[in-house]
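*Asks:* Predicted coordinates and the sequence they were generated for:
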Amino acid sequence: MTTTVTSSVSPTPGDPGRKPGYRQLLRTPGAWTFLLPGFLARQPFAMLTIGIVLLVEHTTGSFGTAGAVSATTGVAMALFAPRSGRLADRFGQRAVLLPGVVLHAASVGLLVALALSRAPLWALLLAAVPAGASVPQIGPMVRARWAHLLGGARADGTDGTRLLPTAAALESVTDELTFVIGPVLATALCTGVHPAAGLVAEAALTTVGGLLFATRRHTEPPAHRRPRAKGEKHASALSVPGVRVLIVAFLGIGAVFGGMQVSLAAFTEDIGRPGINGVLYGIFAAGNMLAGLVYGALSWRSAPRRRLLVAYALLTLTTAPLWAVDAVPLLAVLGLLAGAGIGPSLITGFTLVERLTPPALRTEAFTWLTGAVALGQAGAATAAGRLADGFGASAGFTVPLVATALALVTVTALRGRLEPADASDPRTEERGRVVTRGTGHRPSAPVD
């Protein structure tokens, strides 16, 4: 791939020869009003699963049990996230967020109470379902706001759509900054204050950030409540073949997150240094964040589809040696490299899905990808926990390698579906709705 480094200084208005940088992106009117509260409200994705692992392992003494409860939360989030995204597209983000953050805080509180009372596993699993299902989908909502704000010409004469890849990079960096801060904060609170303190802080940040984000209505995308004709069903983002391929890719990325979380916790526990778990995971997330920051500052001449394949191949290679490492410094270095493979994969995937889907399906499409990350994280957490309990802490590190290798094979075989439709093709317009009779794209899954 050929790259040229661009400056972060704002380009000359209307100059098509230079890629817009982060500075120009952050000057978008209204951007800071949703970025700051959105950062607070993103903490569930970074703190919830690790907080559950640390609390449940403390009360049960089993990483396998902790991984199962954490996995249930992730599965619930993965299954309900697309529904939340679809509702946000149809009725507006505020209508979904306001009840959602309240339900999430109550669900996490119930889970904490049950864990501390040493409730049976079935009770913990039941409580984990609403805790995961109610996680507010702030990341996809922020990405949808960027797509809405940058969808046309800007006041300075530049084409706002040229800033969309930069916005995707910024969002990946923001996501990973939460994974630098969140696990370290959750681990410090759980090990230094109280085993439940990490989850309590997560619920508080989610509530405050989510409510503040919901009040920023002037940057919210309009609801797409188009009346449906008789016999017509509402479109699903799953009707876009490329979205389905990207879901597979993001399952593998989620497996890296879940496998690293549980395996690092088991490894540091095994060597008698549980306090450095958050630091090691923070280093892993820092690699992701720094790679995303650099990736977004470069101008790429190769197609996004090719960049995704290369980035994913590197991600698979960097996870390969993790299982054989038993020294903390070397594990930190390899974790940094593995994290660096995630950032470009995430950024390119989100850039592709923005090109593949129409505005009426965009928030739902983003939530399918974040839901896939959660589902992959959940499955990997369960598998890594079982392997760590049965074969030792290092065995859990094989999970990210196997998952990314399988996803890479799938994405490579189906890469043709990642090509955006020709804008002149009338079927491109048809992606905004699904007609159940006559011509048009049919949904691949039940829709409402």
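*Replies:* The structure has been received and is ready for your questions.

*Asks:* Only C-alpha atoms from now on, for both contacts and neighbour counts.
*Replies:* Fine.

*Asks:* Thr60 reaches Ser117, doesn't it?
*Replies:* No: counting by C-alpha atoms under 8 Å, Thr60 does not reach Ser117; the two are 10.8 Å apart.

*Asks:* between these two, which one's more packed in?
*Replies:* Using other C-alpha atoms under 10 Å, the more surrounded residue of Thr60 and Ser117 is Thr60, with 17 against 10.

*Asks:* Second structure follows, compare the two:
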Amino acid sequence: MPQPPPRPPSQPLFTVTQDALVIADFGPRTRKPTTVGRRPHGPYRHLFAVPGARAFTAGNLVARLPMGMFSVSAVIMIAGSRGSYALAGAVTATGLAATAVVAPWTARLVDRYGQARIAVPATALAALGSLALLLCAHYGAPDWTLFAAYAATATTPNTGGMSRARWAHLLNGDEKALHTANSFEQAVDELCFMLGPVLAALLCGALFPEAGTLVGAVLMMTGVLLFTAQRSTEPPVRPGVEGLHPRGTSPLRAPGMRPLLAVCLATGAVFGSMEVVTIAFADERGHRAAAGAVLALQAAGSFAAGLLYGSLRPAGPAERRHRWCLAAMTALMALPLLAAALTGSLLVLAGALLVAGTATAPTMITNMTLVQSRTPEGRLNEGMTLAVTGLLGGIACGSAVGGWAAEQVSATAGFGVPVAAAASALLLSLLTPTLTNRGSFTRTSRPVEPVRPVRPVPPAPLA
């Protein structure tokens, strides 16, 4: 008896009952993908979908949090044990100067030998310096030992620069994703410098004066170990780079780098002067303890602006965006000056600082983008550390000028120093010639061979 042909699995089966027609579908049940009503993934979700990104970011966050703790912890610890804020300030200033000298050399070693091989011993040496400072302050060692111990912490590696180097390696030229990564890293910097002092003051006040330094050293060492353990995302060490920027070329000699570092110096002066002047203004009104919370609002505004700026698509060349950001920062830095001069209210000043802080992160994000683009291949950590060194030098100069203005004139007049520093940064940027993607910034994989003249071949003699 002939059998009916087999029914395809996707074809429904028809049958009839006494009073109804039944259609049975035995085909496989698959859910069709649909995009109706589904929101697209945000840029940060795409960013952390990169394999290994979450792991190295977590360790880096732990390592970077103490960066905002050490100075405050050292001041509280030394002033509490020696009774001298002048000594505490001199010790922290010495550590800052030592960091400005040593940090570029540490970054150069990181580029040459790899993050794990250099960052771990350098962090261990810095942690030992912090512990030595703790013991010298606690047991009443001579004052010169405090300077020597705190100077040893200058070997602390630039963990933020190493994280940015990993993003540049993983994203491999994706400018939009790199813009988001730089925005996230700058927001993390603001978050660490916002939470670090608060955590340090809480530990030193609730436990014992040395608690902030001790916890900071443990967090730094633990975070660097977790960060460097993620070897799959570590940028490879290149023995040599062909093209325009060989390995021997210093980032200082790269086209457009020195004017950019000068802008970093002026930008750092904005931060340093604003911090000192704000503390002096709060002290004049009898609310010195509230100065930390007021400054935290500026960091909070910068943190929020950094995350928002990273979610936007960058438009136009980075040089033009940098100038617009500097112009916005110059304009917004006038708000604290107006708030202090017109109202004299610390509460109004806090709101002005919150708004003024929104220009900080976009400026620093674009600045770091330019540093990355102008740094020679294989020297990225060194280039970004030079930018951080410029910022630290500017912070030191800005603190000195802002403190002088607040003491010799008034705290209100001191708010003119950040405005002048921001305007100087803008002027330096405007006077710097715009560099295009041709010429100075073109990187080639191998040098172009010169065209050799071809000797003409004589014609063969006729038979």
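*Replies:* That came through fine. Keep in mind the model is a prediction, meaning the values are calculated, not measured.

*Asks:* Could I get the TM-score for this pair?
*Replies:* For this chain pair, the superposition-based TM-score is 0.80 by TM-score structural alignment, normalised by the length of the first structure; 403 aligned residues with a C-alpha RMSD of 3.1 Å.

*Asks:* Is it correct that Val22 of the second structure falls within a strand?
*Replies:* Yes: using DSSP: H, G, I helix; E, B strand; the rest coil, the assignment for Val22 of the second structure is a strand.

*Asks:* got a list of what it touches?
*Replies:* Residues in contact with Val22 of the second structure (C-alpha atoms under 8 Å, 6 or more residues apart in numbering) are 14-16.

*Asks:* hmm, try it at 10 Å
*Replies:* With contacts defined as C-alpha atoms under 10 Å, 6 or more residues apart in numbering, Val22 of the second structure is in contact with 12-16.

*Asks:* Map it across to the first structure for me.
*Replies:* Aligned counterpart of Val22 of the second structure in the first structure: none (TM-score structural alignment).

*Asks:* how close does Val22 of the second structure sit to Val16 of the second structure?
*Replies:* To Val16 of the second structure, Val22 of the second structure is 6 Å away according to C-alpha to C-alpha, to the nearest Å.

*Asks:* cool, and Val198 of the second structure?
*Replies:* Relative to Val16 of the second structure, Val198 of the second structure is positioned 77 Å away (C-alpha to C-alpha).

*Asks:* These two: which is more packed in?
*Replies:* Val198 (17 against 9).

*Asks:* so what's that one up against?
*Replies:* Contacts for Val198 of the second structure were tallied using C-alpha under 10 Å, 6+ apart; they are 68-69, 72, 192, 292-293, 296.

*Asks:* Buried by neighbour count: which residues of the host helix or strand of it qualify?
*Replies:* Assigned by DSSP states H and E, Val198 of the second structure falls within helix 175-206. Buried residues in helix 175-206 of the second structure, counted by 16 or more other C-alpha atoms under 10 Å: 176-204.

*Asks:* For Thr15 of the second structure, what is the enclosing helix or strand?
*Replies:* strand 13-16.

*Asks:* still on that earlier bit, is it possible to export the contacts of Val198 of the second structure to a markdown table including secondary structure and distance to Gly256 of the second structure?
*Replies:* Output for the contacts of Val198 of the second structure, formatted as a markdown table (DSSP: H, G, I helix; E, B strand; the rest coil; distance: C-alpha to C-alpha, whole Å):
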| residue | secondary structure | distance to Gly256 of the second structure |
| --- | --- | --- |
| Gly68 | helix | 30 |
| Met69 | coil | 34 |
| Val72 | helix | 35 |
| Cys192 | helix | 30 |
| Gly292 | helix | 37 |
| Ala293 | helix | 38 |
| Ala296 | helix | 33 |
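
*Asks:* Give the ChimeraX command for selecting the buried subset of those residues.
*Replies:* Only the buried entries of these go into this ChimeraX selection, using 16+ other C-alpha under 10 Å:
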select :68,69,72,192,292,296
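
*Asks:* Tell me the secondary structure at the residue opposite Arg90 of the first structure in the second structure once aligned.
*Replies:* Matched to the second structure by TM-score structural alignment, Arg90 of the first structure sits across from Arg112. With three-state DSSP as the basis, Arg112 of the second structure sits in helix.

*Asks:* Could you count how many residues lie near Arg112 of the second structure?
*Replies:* 21.

*Asks:* so how far is Phe441 of the second structure from the residue lying closest to it once chain neighbours are set aside?
*Replies:* With C-alpha to C-alpha, 6 or more residues apart in numbering as the criterion, Arg112 of the second structure has its nearest non-adjacent residue at 6.4 Å, and that residue is Val237. Using C-alpha to C-alpha, we find Val237 of the second structure at a distance of 22 Å from Phe441 of the second structure.

*Asks:* With Ala152 of the second structure instead?
*Replies:* On the measure of C-alpha to C-alpha, Ala152 of the second structure and Phe441 of the second structure end up 37 Å apart.

*Asks:* Look at those two and report which has more neighbours.
*Replies:* Ala152 (22 against 18).

*Asks:* That one -> the first structure?
*Replies:* Using TM-score structural alignment as the criterion, Ala152 of the second structure maps onto Pro130 of the first structure.

*Asks:* Isn't its match up against Thr73?
*Replies:* Yes: here Pro130 of the first structure reaches Thr73: they are 7.8 Å apart, a contact under C-alpha atoms under 10 Å.

*Asks:* for stretch 265-283 of the first structure, which positions count as buried?
*Replies:* So, applying 16+ other C-alpha under 10 Å, buried residues of stretch 265-283 of the first structure: 265-268, 274-283.

*Asks:* Now flag whichever of those residues is closest to Val409 of the first structure.
*Replies:* Nearest to Val409 of the first structure among these, counting by C-alpha to C-alpha, is Tyr281 at 27.0 Å.

*Asks:* element containing that closest one?
*Replies:* Using DSSP H and E, Tyr281 of the first structure falls within helix 277-296.

*Asks:* dump the residue contacts of whatever residue of the second structure lines up with Leu375 of the first structure.
*Replies:* Aligned counterpart of Leu375 of the first structure in the second structure: Gly393 (TM-score structural alignment). Counting by C-alpha under 10 Å, 6+ apart, Gly393 of the second structure touches 96-97, 99-100, 264-269, 272, 387, 399.

*Asks:* Return the subset of those residues lying in strands.
*Replies:* Members of the contacts of Gly393 of the second structure lying in strands (criterion: DSSP state E): none.
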